[in-house]
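> Please find the sequence and the predicted model below.
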Amino acid sequence: MKKWLFGLLVLILAASVAACGNKEESSGGSSDNGDKTEEIKIGSIIDASGSAAPLGKPEEETIKMIIDEVNDQGGIDGKKIKLISIDSKSDQNEAVLGMKKLIEQEKVTAIVGGTISGNSLAMIPLAEKAQVPYISLAASKQINNPDDNSPREWTFKTAQGDDVVIPKLLEYLEGKNLKKVAWLSVANSYGTSGHEEFEKLKGDYGIESVIEEEFEATVNDAKSMLTRVKKANPEAIIVWGTAQESAVVTKNIREIGLDVPIIESHGIGTKEFIELAGDAANGVIFPAGKLLVVDELDDSDQQKEELKKFKTSYENKFDKAASTFGGHAYDGIYILLNALEEAGADKDKLREALESTKGFVGISGVFNMEADDHNGLKSDSLTMIEIKDGEWKKGE
């Protein structure tokens, strides 16, 4: 009897072990019938800290906000989005290492990020070689179209490029009859790219640069440079940089008594610029996306509803003003999600879907991409903005 009972217990135990072994492990959520649901793994590389953090932090926050919202709604075709977010710390080497990790170790389907142009340009060769769709959030024309005849295959961009912004800036100067200008640009890829476009186009608008100077991204006093600028007697000064360094130069312009119009790049479209520049920010004019002046837009503007939706969502969640840089991230992540919904996670099909983006009403503009235009924005994506009493106002 004891032997019989022992044998029965062995059989029961064996059956139990076999049953456990047949249960499927699941990750990323599962359906009611126990089937495994795959995740779609994407990466982001953002300058959430360091000198570019005023641009990068709202980008990081926006991406995470949107991914959480999409996953709460069931993901893409029932698949949750797994986001692997890397802080590149405003450092080019960190950006490159982040790109290598996402491609080689994490094997992501696509990558969104690159807060500043230099970091984006450094990451691009890795994405192109690995044939991984990459959507940059930085501005330089060199990112998606290094020359007019050979656009990059796997790289896309959501920020307005120099080829869109510089004509808008020159058109403003021409309209105000400001012909003799000083050109001051940050000494990095963003400044170089802007300067190249300015040099190429200024003659078409009758603009002459009476002096051209560069300043470092780490500048804390530009007065010696500006003394030379003052002697050149420009009718206006163009400052081409991003929030932190441009704020220093702007303050110094007013401190040495240069009382001429200051026109800047879209790189200053964050409240941090106003805080850093103080009273010197008042009167500054720059071309930027419409988000900053959404309440002044006509109701017929096709972007207005989307702009207000993003502004409300972001400000309710983070209790601070939405910025155009968060808008670049909003556009990048939604353009990617739309392409994933259309094409799935196959990289070749995904690239084709991104390239076929048409009529996407975003924060930076209305996107219409082509094989030879992986940005898809025109000058109507910009408006001239003036800072008055520390606030953004639609320029005249």
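Arrived safely.

> For the rest of this, base every contact and every neighbour count on C-alpha atoms.
Fine.

> Report the separation between the nearest residue to residue 207 once chain neighbours are set aside and residue 254.
Of all residues not flanking residue 207 in the chain, residue 179 sits nearest, at 4.7 Å (C-alpha to C-alpha, 6 or more residues apart in numbering). As judged by C-alpha to C-alpha, to the nearest Å, residue 179 and residue 254 stand 21 Å apart.

> the more surrounded of these two?
Ranked by neighbour count (other C-alpha atoms under 10 Å), residue 179 and residue 254 place residue 179 first, with 19 against 15.

> ok, and here's another one to check against it:
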Amino acid sequence: MRQLLIACFACALLGAPAVQAQTLKIGGLLETSGSVASLGQPGLEGAELAVEQINKAGGINGKKLELVNINSESDNTQTVSAVKRLTGQSDILALVGPMNTGSSYAVIDMVQRAGIAMVSNGGSRGIVLPVEKKKWIFLAPLTDTLVQKVMLEDMKKKGIERIALLNSDSAFGTSGREQLETQAADYGVKIDIQQTFGNNDKDMTPQLTNIRSKDVQAIVVWSTGPAQAVAVRNIRQLGLDVPVYLSHAANDYNFLRLAGESSNGVLIPSSKLYVTDSLAEDDPQKPVIERFVADYTSRYKRPPATFAGNGYDATMLIAEAIKAAGPDRKAIRDAIEAIQNHVGVTGIYSYSADDHFGILPSSVEMLVVKDGQFTLGN
């Protein structure tokens, strides 16, 4: 007995209980209050649903999975503080990153120094670039570059050559502007005028009045949250009768609610979440999305937003890596990077040492709003 007690004490000093623990813990940085709560709350719900499904199926290698989420309040400083708290706990194996692009940028260096993998839910390509300097950072959502390729291809098919860009001054909006400026010419599209607004602005009439003077063939609005609805309502009020393209952040029921009838006709490059019934029977994502929608609706009594799919996928990706690598932070990072053809709600994921975006182009569909509903575009 004396030898056993000595051995147990020695193991405690060496941190062995973390290895022997019957619960595997991952950290969450999902915002349930503040300006990005409309993204973070469904993201947390999706992550919690993933944990519930995993545990009902027997856990990971026989151990329960637990998500420890800290509400960052949509604030970069609070997110940094949350990362410090989570990474300071040796039994936190990986992080489900914030929905807020700016907060994702704010914690990259700290996550790198801590040596813990983070699957971010921010929508900017720059979060994981350059990969050689951000080896511990991965993305789960659609990226601005990927969805813009689908959007620009749609413009090309429709003969649209001159556009206006209206973007927010947030990290997401700025990144979207940079990516669109980089690749528009490849599709024969020219940005005739670019205007910026504050992400919390309640009126974009001055910027849109400037755009109206240019007689462009389409308008692109790149932002998150309620500002997208404000911009679309202002566009309709000014009688700008041209196609309106929004970022993938608009594939959200909150946008439809806030924009009302003004949303009809807008075009959104999106995941397949809202158009599952229209997908081909052999689409590999169809059964995954159908199960997700059914389980989410049963638990939360409402249909899921696209951001719930992001949180769900990020958690499932980490769980797959833990299953393959065990409770070791570095091994988990390596295992995420090795994931191939993981079928998720938002997309099909294949990572590599050179690609931490993950989602394959086949995961994106062009949607159009008809009668207040998301539908597949023509």
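Nice, thanks for sending it over. In this text, all values refer to a predicted model and were calculated from it rather than measured experimentally.

> TM-score for the pair, please.
The TM-score (TM-score structural alignment, normalised by the length of structure 2) is 0.92; 366 aligned residues with a C-alpha RMSD of 2.0 Å.

> on that earlier part again, to which residue of structure 2 is the residue nearest to residue 207 of structure 1 aligned?
By TM-score structural alignment, residue 179 of structure 1 lines up with residue 161 in structure 2.

> what do you get for residue 143 of structure 1?
Under the alignment (TM-score structural alignment), residue 143 of structure 1 pairs with residue 127 of structure 2.

> Please tell me I have it right and its match contacts residue 106.
No. If you go by C-alpha atoms under 8 Å, residue 127 of structure 2 and residue 106 don't touch, sitting 9.7 Å apart.

> okay, these two: which has more neighbours?
A side-by-side neighbour count of residue 127 of structure 2 and residue 106, using other C-alpha under 10 Å, places residue 127 first with 25 against 17.

> tell me the secondary structure for that one?
helix (DSSP: H, G, I helix; E, B strand; the rest coil).

> what sits against the spatially most central residue of structure 1?
The residue lying closest to the centre of structure 1 (C-alpha atoms, centre = their mean) is residue 137, at 2.4 Å. If you count contacts by C-alpha atoms under 8 Å, 6 or more residues apart in numbering, residue 137 of structure 1 has them with 112-116, 157-159, 325, 328-329, 332.

> what's the most distant pair in these?
116 and 332 (14.5 Å; C-alpha to C-alpha).

> Would you map the strands across the stretch 251-378 of structure 2?
Using DSSP state E, counting those that start in this stretch, the strands found in the stretch 251-378 of structure 2 span residues 267-270, 342-343, 348-349, 365-370, 373-376.

> Quick one: the helices in structure 2, in order.
Assignment of helices within structure 2 using DSSP state H yields the ranges 2-14, 16-20, 37-56, 76-87, 101-114, 144-157, 171-183, 205-212, 227-237, 253-259, 285-300, 306-325, 329-337.

> chain center to the first one, what's the gap?
From the chain centre to the centre of helix 2-14 of structure 2 is a distance of 44 Å (C-alpha atoms, centre = their mean, to the nearest Å).

> One more: stretch 286-296 of structure 1?
Once both centres are worked out by C-alpha atoms, centre = their mean, stretch 286-296 of structure 1 turns out to sit 16 Å from its chain's centre.

> Also stretch 30-44 of structure 2?
The answer for stretch 30-44 of structure 2 is 12 Å, by C-alpha atoms, centre = their mean.

> and that stretch, which stretch of structure 1?
Counting by TM-score structural alignment, stretch 30-44 of structure 2 falls onto residues 46-60 of structure 1.

> start to end distance for the matching stretch?
6 Å.

> Next: stretch 365-381 of structure 1.
End-to-end distance of stretch 365-381 of structure 1: 4 Å, with C-alpha to C-alpha as the criterion.

> Would you mark the buried spots in it?
Residues of stretch 365-381 of structure 1 classed as buried by neighbour count (16 or more other C-alpha atoms under 10 Å): 365-369, 372-379, 381.

> tally of neighbours for residue 202 of structure 2?
As a burial measure, residue 202 of structure 2 scores 14 neighbours (other C-alpha under 10 Å).

> May I ask you to confirm that it is in contact with residue 227?
Yes. At 7.1 Å, residue 202 of structure 2 and residue 227 qualify as touching, with contact defined as C-alpha under 8 Å.
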